[in-house]
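1. What shape does this take:
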Amino acid sequence: MTEAAPMTGPAPAPALLEQRGPHRHPAPPRRQGRLLAGLLRTARPKQWVKNLLVIAAPAAAGELFSRPALAQLPLVFALFTACAAAVYLVNDARDAEADRAHPVKRHRPVAAGQVPVPVAYAVGAALAVLAPVVAARLCSPAVCALLTSYVAMQLAYCVFLKHVLVVDLVVVTTGFLMRAVIGGLALGIPLSRWFLITTGFGALFMVAAKRYSEAVQMAGKAGATRALLTEYTTGYLRFVWQLAAGVAVLGYCLWALEEGGVPHTSVLPWRQLSMVAFILAILRYAVFADRGTAGEPEDVVLRDRALALIGLGWLAMYALAVANW
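-> Below you'll find the predicted structure:
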């Protein structure tokens, strides 16, 4: 009877340890997983599609599938994405308190507490420094300078430029233009004046349409985090996106009608025909701008089937025009 006690006494201890063991250390990995997921969400993966503009200049020059382009453009895309993510992290860290009062933005990871504010600042600062450093080593000095300028301009926007009328529109538009220019800088491709005019005013069209949609949707509602929406009038923002759309169309048409000294050997005049698709795309996007539903440009571009088909048609004709087929 006395010998049975040592056999039954210690037996439950390992079983209890096995039962309790999994409950001792799940929190740190789970917290780390939530933190990484929150950082990724804060980097706005859905908006990385904007960074595909880095291929715009090489595509316009017919150099998209050259060996240097295939080697450099994925790296440039990744570096620009890192810089944009750095800006998003710092912006959300700065706006955390204001975002908590917004009906939608309060669900952002930093505002919701999933990503601590100091962590967002630290990761954003690291990306802002590392991306230009890598560009200096693996790309050209021009790419490094442009990335540095982009980060500096966007951080200045987060701090005070977003509170300056008109300047805020110019800064956001310039960010899009930088995306379109950097691919040409990486490959040493000269940038056409028509390319710069069309891209710049096309970007201003989308930025002003976004602001207009935000102003329409937030009219009379509390919790707006973009203070300038109360200072812009919807009439003014409508004027800006209409003006920008007109200049973008004009610039594109002038490019299409200019032969540029290249002998015309195409089966069809693809340059001129591409004007039709380009204008249709502008008009289709303007429908959403006029309704006040162009607040998320990437959603409009990716979700509207008609706009997607028009865009594919334009891409095909533009490619044939550049290749002079």
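
2. C-alpha from now on. contacts and neighbour counts both.
-> OK.

3. wait, Ala308 sits on Asp299?
-> No - taking CA atoms under 8 Å as the definition, Ala308 is not a contact partner of Asp299, at 11.2 Å.

4. Next, find the distance separating Ala126 from Ala224.
-> Ala126 is 30 Å from Ala224, where distance means CA to CA, to the nearest Å.

5. more crowded one of these two?
-> A direct count of neighbours by other CA atoms under 10 Å for Ala126 and Ala224 places Ala224 higher, at 20 against 14.

6. what about the more buried one, which SS state?
-> Secondary structure, DSSP: H, G, I helix; E, B strand; the rest coil: Ala224 is coil.

7. what's near enough to touch it?
-> 101-102, 218 (CA atoms under 8 Å, 6 or more residues apart in numbering).

8. Ala319 now?
-> Applying CA under 8 Å, 6+ apart, the residues contacting Ala319 are 59, 62.

9. 10 Å instead?
-> Each residue near Ala319 by CA atoms under 10 Å, 6 or more residues apart in numbering is listed here: 59-62, 270-271, 274, 313, 325.

10. Redo these as CSV? Include neighbour count and distance to Gly175.
-> Shown next, in CSV, are the contacts of Ala319 (neighbours: other CA atoms under 10 Å; distance: CA to CA, whole Å):
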residue, neighbour count, distance to Gly175
Ala59, 19, 19
Ala60, 19, 19
Ala61, 16, 21
Gly62, 16, 24
Trp270, 21, 30
Arg271, 23, 27
Ser274, 23, 26
Gly313, 17, 27
Trp325, 14, 33
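
11. Need those in JSON lines (columns: secondary structure and distance to Ala122).
-> Formatted as JSON lines, the contacts of Ala319 follow (DSSP: H, G, I helix; E, B strand; the rest coil; distance: CA to CA, whole Å):
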{"residue": "Ala59", "secondary structure": "helix", "distance to Ala122": "36"}
{"residue": "Ala60", "secondary structure": "helix", "distance to Ala122": "38"}
{"residue": "Ala61", "secondary structure": "coil", "distance to Ala122": "39"}
{"residue": "Gly62", "secondary structure": "coil", "distance to Ala122": "40"}
{"residue": "Trp270", "secondary structure": "helix", "distance to Ala122": "50"}
{"residue": "Arg271", "secondary structure": "helix", "distance to Ala122": "48"}
{"residue": "Ser274", "secondary structure": "helix", "distance to Ala122": "46"}
{"residue": "Gly313", "secondary structure": "helix", "distance to Ala122": "44"}
{"residue": "Trp325", "secondary structure": "coil", "distance to Ala122": "51"}
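
12. another one to check against the first:
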Amino acid sequence: MKQYLKLIRPFHWVKNLLIFVPLFFGGQLFDRNKLFLLVLGFITFSFIASSVYIINDIQDADKDRRHPKKRFRPIASGKISKQHAATFLVGLLLVSFLMMAYLTRINHNPWTSFGFPIFYLIMNIAYSNGLKNIPLVDVVIIAVGFVIRLLYGGGLVNITISDSLLLTVISASMFLGFGKRRNELKKGTSTRKVLKAYSMEFLDKIMYVFIGLTLMFYSLWSINGSAWLVYTSPLAMIIVADYCLIIESGSSDGDPAEVLKHSKSLMALLLLFLLVLLLCLYVD
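-> As a prediction, this is how the structure comes out:
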């Protein structure tokens, strides 16, 4: 069981918390019906995301065995066979589709309930089968994955996402994607072909661009919100600075979930940020 948990990478489900952002920022976090819908959506999307991880691990098993860290993954290490992993994958996808059908029955919106998770799945299969080797396209697909989560959450509970919030997530996702590539290139342990097309100089420059855009778009969103929201912008700047400090140290491969997992300072700052946002949005 432990190996199957490692296979689905549950800690990486933290990325799927973006599904709750529209409800949280929309001031409706305590609407039980909508919260219930998003919890189901979170579980569904997490299973779909885990299915993508399994597909990747099956396809990249031989390559992962040559990686200093990935060689310990269940399939690469031989602790789970490809056949057993494929069977588990089918079961996970079956449960996901049943949950999508149940969500459709509740919210009567099949385009959202089925559309976003299936599109995410197809996009990542295409990514694994060649698109990950095309420079820029590889990072854009990573960013689109985050945006899909945001739109999926908004669609499930019928909440319109503001332009500034959408642009904040897009630019932050691009920053995270290029940050991941930067650290992979810096450490020199990755087997990704696409890294040959990147240079540290380019990745540094493009990250600066998306850091600035992220903070600008977030500040615009906060200015147009409640009176106190603007004061969360300095905290957002500190969070970005701390994240940059962590990836600059080269102690991780730059994956957002892994960075968060191993950084107490970033975890504490994010929790403080969420608490302040909660007070600004929900306390009169």
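
13. related to what we said a few turns ago, closest one of the contacts of Ala319 of the first structure to Phe201 of the first structure?
-> When these are compared for distance to Phe201 of the first structure (CA to CA), Ala60 wins out at 16.8 Å.

14. which residue in the second structure lines up with the closest one?
-> When the second structure is aligned by TM-score structural alignment, Ala60 of the first structure is paired with Phe25.

15. Can you report how many residues lie near the closest residue to its match other than its chain neighbours?
-> Spatially, and ignoring its direct neighbours in sequence, Phe25 of the second structure is nearest to Leu281 (7.3 Å; CA to CA, 6 or more residues apart in numbering). Neighbour count for Leu281 of the second structure, taken as other CA under 10 Å: 20.

16. Aligned counterpart of Leu281 of the second structure in the first structure, please.
-> Using TM-score structural alignment, the equivalent of Leu281 of the second structure in the first structure is Val322.

17. The helix or strand hosting its match vs the second structure, mean deviation?
-> Assigning secondary structure by DSSP states H and E places Val322 of the first structure in helix 305-323. With mean CA distance after the TM-score superposition for the first structure, helix 305-323 of the first structure departs from the second structure by a mean of 2.5 Å once superposed.

18. Can you give me the buried ones in that helix?
-> Neighbour-count burial for helix 305-323 of the first structure flags 307, 310-311, 313-314, 317-321 (criterion: 16 or more other CA atoms under 10 Å).

19. One more: stretch 46-64 of the second structure?
-> Buried residues in stretch 46-64 of the second structure, counting neighbours by 16+ other CA under 10 Å, are found at 46-58, 61, 64.

20. helices or strands up against the helix or strand hosting Arg105 of the second structure?
-> Secondary structure assignment for Arg105 of the second structure, by DSSP H and E: helix 82-107. Applying 3 or more CA pairs under 10 Å, 6 or more residues apart in numbering; DSSP states H and E, we find helix 82-107 of the second structure packed against helix 2-8, helix 32-59, helix 110-113, helix 115-128, helix 137-156.

21. so which of these is the most packed in?
-> helix 137-156 (a mean of 21; mean count of other CA atoms under 10 Å).

22. what residue of the first structure matches up with Val39 of the second structure?
-> With TM-score structural alignment as the criterion, the equivalent of Val39 of the second structure in the first structure is Pro74.

23. Pretty sure that match sits against Leu53.
-> No - with contact defined as CA atoms under 10 Å, Pro74 of the first structure does not count as touching Leu53 (11.7 Å).

24. How many residues are close by Ile55 of the first structure?
-> Neighbours of Ile55 of the first structure (other CA under 10 Å): 22.

25. hang on, isn't it packed against Ala69?
-> Yes - contact criterion CA under 10 Å: Ile55 of the first structure and Ala69 qualify, at 8.7 Å.

26. Spell out which residues are contacts of both of the two.
-> Contact criterion CA under 10 Å, 6+ apart; residues bridging Ile55 of the first structure and Ala69 by contacting each: 63, 76, 183-184.

27. a markdown table please, covering these and showing distance to Pro132 of the first structure.
-> Formatted as a markdown table, those follow (distance: CA to CA, whole Å):
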| residue | distance to Pro132 of the first structure |
| --- | --- |
| Glu63 | 24 |
| Val76 | 10 |
| Gly183 | 15 |
| Gly184 | 17 |
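
28. List just the nearest of the residues you listed to Gln154 of the first structure.
-> Checking these against Gln154 of the first structure by CA to CA gives Val76 as the nearest, at 18.0 Å.

29. gap between the closest one and Val247 of the first structure?
-> Counting by CA to CA, the gap from Val76 of the first structure to Val247 of the first structure is 29 Å.

30. Kindly report the same for Val117 of the first structure.
-> 41 Å.

31. For Gly200 of the first structure, the count of nearby residues, please.
-> 22.

32. ok now do the residue lying closest to it once chain neighbours are set aside, which residues does it touch?
-> Leaving out its chain neighbours, the residue that sits closest to Gly200 of the first structure by CA to CA, 6+ apart is Leu177, at 5.6 Å. Residues near Leu177 of the first structure by CA under 10 Å, 6+ apart: 53-54, 171, 196-204.

33. Confirm for me that Val240 of the second structure is in contact with Phe210.
-> No - when contacts are counted by CA under 10 Å, Val240 of the second structure is not listed as touching Phe210 (11.0 Å).

34. The closest residue in space to Leu64 of the first structure that isn't next to it in sequence: how many residues sit nearby?
-> Spatial nearest neighbour of Leu64 of the first structure, chain neighbours left out: Pro58 (4.9 Å); criterion: CA to CA, 6+ apart. Burial of Pro58 of the first structure is recorded as 27 neighbouring residues (other CA under 10 Å).
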